[in-house]
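> sequence first, predicted model second:
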Amino acid sequence: MTIWRLRPLALAAAFLLPFLAACSQEPTQAPALPEVSVAHPLAKSIQEWDEFSGRFEAINYVEVRSRVSGYLQSIHFTDGQIVRKGDLLFVIDPRPFQVELERARAELKDAEAQLRFASSNVERARKLLEKQTVSEQLYDQRVQDRDQARAAVDRAQAAVHEAQLNLSYTRITAPIGGRISARVVSIGNLVTGGSGDSTLLTSIASLDPIHFVFDGDEAAYLDYLRHARKGKGQAHQVELQLLGETGFPHKGEMDFVDNQIDPQTGTIRGRAVVPNPNNVFVPGMFAKMRLLRTDTHVALMIPDEALSTDQANRIVYVVDKDGKVAPRTVTLGPVIDGLRVIREGLTPADRVVIDGLMRVRPGASVKPKLATITPKPQPEATTLATASAPGAAQ
């Protein structure tokens, strides 16, 4: 009987033990605050640049054609070489033009002889007119003959000059300096000249200096215009980078902006002039260019990893003195030394979350860990233009 009386008590104790144990435990602790890295924006003296892509174009480009017709006698250049203004390129057989010059000179001598004879007749008629032995009409006729002879001399002199000019045109020289293309006509071929369909002989493209042409969007144009009106920035300075180079080692200056925006693309054509002493840049070559937007000024910079997106806005998260997180809309600038320029939205005293964005939400509390933002300088610029290009003028 005693055993059966104790069994209900044992069962009750077994059910009550877990509850008694739970009641004896301490209260559950609150979860630890998430730890994030925060830093003050880096204040750094910078210059802001905008990047564009474009191609080089020759400042001067000339198609070489003959001014006279004749048979090509000789060629005095190597295809693709650098030529200077005035260098002899082609010679057209000059003998027919030399003959024409001699004929013109002979006709000039004949016209001069006729003028001397007519002048003598005028002088004799004048003396006889004074003695009233000839009529005034005869005297006037002699004067007219002399004037016609003088005009004939002028025509003959012009013919001599024309023949001399045509003879000089048989020596075709470079009208500009630059790199010459391949010859189009071989020696012995008939060359036509002096007309709209004159024979193309070759072409020359100037190289030093050279133009760099690019297209900028309408927003960039208006931004530069505002800076110019405020007296800020030096938009005339440009730096260029070729394929395979690091940095922007080549320098130039803006010299032209077009007078209208292309309604099809919404862009406007710009142009810079770039020194090219080694003739490395050639027309048609692709390059990147950066254009100076502003003068040196102090800007606030943060790493791109600190940025988030809220619909159409870019935001960062800042932590106040109580550890509360709040979003802040910012206006972005370019990336310089690996950091993003913040034009608007932050102050130097703000503590920006730079690591641990996945653990923050607006209004929540965090455990901030102070860090430091350090720039990442770009590698030293390297250039492919340190040596003279093949055929460069020395």
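Happy to help now that I have it. Residues are numbered from 1 along each chain as shown.

> C-alpha from now on. contacts and neighbour counts both.
Fine.

> quick one, longest strand in the protein?
strand 325-336 (DSSP state E).

> elements contacting the helix or strand just after that strand?
Elements were assigned by DSSP states H and E; along the chain past strand 325-336, the next helix or strand is strand 339-344. Counting contacts by 3 or more Cα pairs under 8 Å, 6 or more residues apart in numbering; DSSP states H and E, strand 339-344 packs against strand 297-302, strand 325-336.

> all strands of the stretch 51-200 of the chain, in order?
61-65, 70-75, 82-83, 88-92, 171-173, 178-180, 190-191, 200-205 (DSSP state E, counting those that start in this stretch).

> just say which of these is most tucked in.
strand 178-180 (a mean of 26; mean count of other Cα atoms under 10 Å).

> distance-wise, check the residue positioned nearest the centre of the chain relative to residue 227.
Computing the C-alpha centroid of the chain and ranking residues by Cα atoms, centre = their mean puts residue 212 first, at 2.4 Å. As defined by Cα to Cα, to the nearest Å, residue 212 lies at a distance of 23 Å from residue 227.

> for comparison:
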Amino acid sequence: MSILRLPARQQVRVLLLSSLVMLAACGEKPQQAGGEMKVPVSVVTVEPTPTEVFVELPGRVEAIKEAEIRARVNGIVQEINFEQGSDVKSGQLLFTIDPAPYIAQRDQAAAQLKNAEADIRSARLFADRYAKLIKANAVSRQEYDNAVAQAGQAEAAVAAAKAALQSANINLGYTRVESPIDGRIGRSMVTEGALVSAASATQMATVQQLDRVYVDIPRSVNQLAQLRRAMAEGVLTRSAEGDALAYVLLEDGAEYEHPGKLLFSGVSVDPGTGQVSLRAEFENPDQILLPGMYVRVRLQQGMDEKALLVPQQAIQRTSDGLNSVYVVREGKVQPVAVSVGPQIKGSFLVYKGLNPGDVVVVEGFQKIRPGAAVQPIPWKQAGAKPGSQPGGPAGAQPEPEATPKG
């Protein structure tokens, strides 16, 4: 509708409103886009650090010596001569089996020996007499030979009687069941009045030496191959101590105070599991480690002179199950895939993906995305001294699945 068709008063109003709108439009200025806000994040700078590398593996405690106390004669248990669960010494009396039948056998064997010794004296005198008579041709050669043979038979009878007496004494000694080793004895598996048998070798108790113990550690062939390759390529070097050390982690996570020594690595592979067996020896003066106990063992691998460590919380798990970290480059964060190894005092050893000097985000992930501008702030670890590197020269967690850098 044309403005000229409106009444004069309305025309004036329309013109005034139009003028006001134009003036307002002329006064507006285009909004300027401000600079992108930088998100503060906590970061660490990755630097090569000489680090002792350990691997954490399952292990099972075994006694250094274990003696099963079994019956070696038949009889009735008369006495139990020890306190169950106590420490015993080698040669200490543990059980007494009724000795009466074996005393009788011993006395019978002794009597047979005396009888044989009496017979041999008579046979020797007879043979000596015939030796003189044969020279005078007073007896035949056959009679002389018979006398000599009887003397020999008498000597054999004496030897058999001595052996029978010795056997009777041994069996009588077996009625006193003694400990063959020093150690701790468990529960008694028989009671007074129980019949024990030598034929079935009735088990009566068990004595275990516990002042030192073994820990048997299974390890896969693949893990050993990775370790050898890392040693060959110089990624890891042997520790200055020489002997490989091992540390036990108890059920509450505390580290057992006495370090152990690796004795050997298995020379054959179990075809059922594809693993070899390692054995470490530990001092156990307080008998904290008990046979049959399952433990975690930190096994020394070697020294990585150029280890790159990042705090545990810096490692992010991607949707495809891989590991990554956020790295600050030119003021922006970028995700970088990494291959991690063992965990060392709250930090992961990174084999691949990072370079010395890389700045890695540790905290503040909720506010950032790939390509976001950030304001790096040095990360302060709780309880850490200023300037300290993450991680340390000792400690470990489960062995890595990734292949070491090389």
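Great, that's in hand. The model shown is predicted, which means the values in this text are computed figures rather than measured ones.

> TM-score for the pair, please.
Scored against TM-score structural alignment, normalised by the length of structure 1, the superposed chains reach a TM-score of 0.82; 372 aligned residues with a Cα RMSD of 3.0 Å.

> wait, which of the helices and strands packed on strand 339-344 of structure 1 is closest to residue 15 of structure 1?
Closest to residue 15 of structure 1 of those is strand 325-336 (Cα to Cα; 47.5 Å).

> what angle do the closest one and strand 297-302 make?
Here the directions of strand 325-336 of structure 1 and strand 297-302 differ by 120 degrees (axes from the mean of the first three to the mean of the last three Cα atoms, to 10 degrees).

> have a look at how far, on average, strand 325-336 of structure 1 is from structure 2.
Strand 325-336 of structure 1, aligned to structure 2 and superposed, deviates on average by 2.6 Å (mean Cα distance after the TM-score superposition for structure 1).

> where do the helices sit along the stretch 101-250 of structure 1?
Listed in chain order, the helices of the stretch 101-250 of structure 1 (DSSP state H, counting those that start in this stretch) span 136-168, 218-229.

> out of the ones you listed, deepest packed?
Comparing those by mean count of other Cα under 10 Å gives helix 136-168 as most buried, with a mean of 17.

> in a markdown table: the helices of the stretch 101-250 of structure 1, plus distance to residue 303 of structure 1.
A markdown table is the format used below for these (distance: least, Cα to Cα, whole Å):
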| stretch | distance to residue 303 of structure 1 |
| --- | --- |
| helix 136-168 | 69 |
| helix 218-229 | 24 |
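
> returning to what we had before: mind putting the strands of the stretch 51-200 of structure 1 in CSV, distance to residue 19 of structure 1 included?
CSV is the format used below for those (distance: least, Cα to Cα, whole Å):
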stretch, distance to residue 19 of structure 1
strand 61-65, 98
strand 70-75, 112
strand 82-83, 100
strand 88-92, 110
strand 171-173, 111
strand 178-180, 98
strand 190-191, 115
strand 200-205, 97
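
> how about residue 306 of structure 1, what's its match in structure 2?
Aligned by TM-score structural alignment, residue 306 of structure 1 pairs with residue 314 of structure 2.

> SS state for the closest residue to that match other than its chain neighbours?
Excluding the flanking residues, the one nearest residue 314 of structure 2 by Cα to Cα, 6 or more residues apart in numbering is residue 362, at 4.5 Å. Following DSSP: H, G, I helix; E, B strand; the rest coil, we place residue 362 of structure 2 in the strand state.

> any idea what residue 362 of structure 2 aligns with in structure 1?
With TM-score structural alignment as the criterion, residue 362 of structure 2 matches residue 354.

> do the same with residue 224 of structure 2
Going residue by residue (TM-score structural alignment), residue 224 of structure 2 aligns to residue 221.

> from residue 238 of structure 1, how far off is its match?
From residue 221 of structure 1 to residue 238 of structure 1 the distance is 15 Å (Cα to Cα).

> also residue 150 of structure 1?
The value you get for residue 150 of structure 1 to residue 238 of structure 1, if Cα to Cα is used, is 63 Å.

> rewinding a little: list of residues touching the longest strand of structure 1?
Strand 325-336 of structure 1 is contacted by residues 48-50, 313-320, 340-346, 360-366 when judged by Cα atoms under 8 Å, 6 or more residues apart in numbering.

> near residue 298 of structure 1, how many other residues are there?
Using other Cα atoms under 10 Å, residue 298 of structure 1 has 12 other residues around it.

> cool, and residue 280 of structure 2?
24.

> can you classify the nearest residue to it once chain neighbours are set aside as helix, strand or coil?
Nearest residue to residue 280 of structure 2 in three dimensions, chain neighbours excluded: residue 262, at 4.2 Å (Cα to Cα, 6+ apart). For residue 262 of structure 2, the assignment made with three-state DSSP gives strand.

> for residue 262 of structure 2, give me its contacts.
243-246, 278-281.

> thinking again about what came up before, any idea how far the match of residue 224 of structure 2 is from residue 22 of structure 1?
73 Å.

> so residue 217 of structure 1 touches residue 269, yeah?
No. Judged on Cα atoms under 8 Å, residue 217 of structure 1 makes no contact with residue 269 at a distance of 9.0 Å.

> thinking again about what came up before, OK, contacts around the match of residue 306 of structure 1?
So residue 314 of structure 2 contacts 325-326, 360-363 (Cα under 8 Å, 6+ apart).

> next one: residue 232 of structure 1
Counting by Cα under 8 Å, 6+ apart, residue 232 of structure 1 has contacts 294-295.

> distance of it from residue 298 of structure 1?
Separation of residue 232 of structure 1 from residue 298 of structure 1 (Cα to Cα) stands at 14 Å.

> same check on residue 95 of structure 1?
74 Å.

> contact partners for residue 329 of structure 2?
residue 359.

> before we move on, the earlier item: pull up the overlap in contacts between residue 232 and residue 298 of structure 1.
With Cα under 8 Å, 6+ apart, residue 232 of structure 1 and residue 298 have no common neighbours.

> what residue in structure 2 is paired with residue 161 of structure 1?
Match for residue 161 of structure 1 (TM-score structural alignment): residue 166.

> having no further points to raise, I will conclude here.
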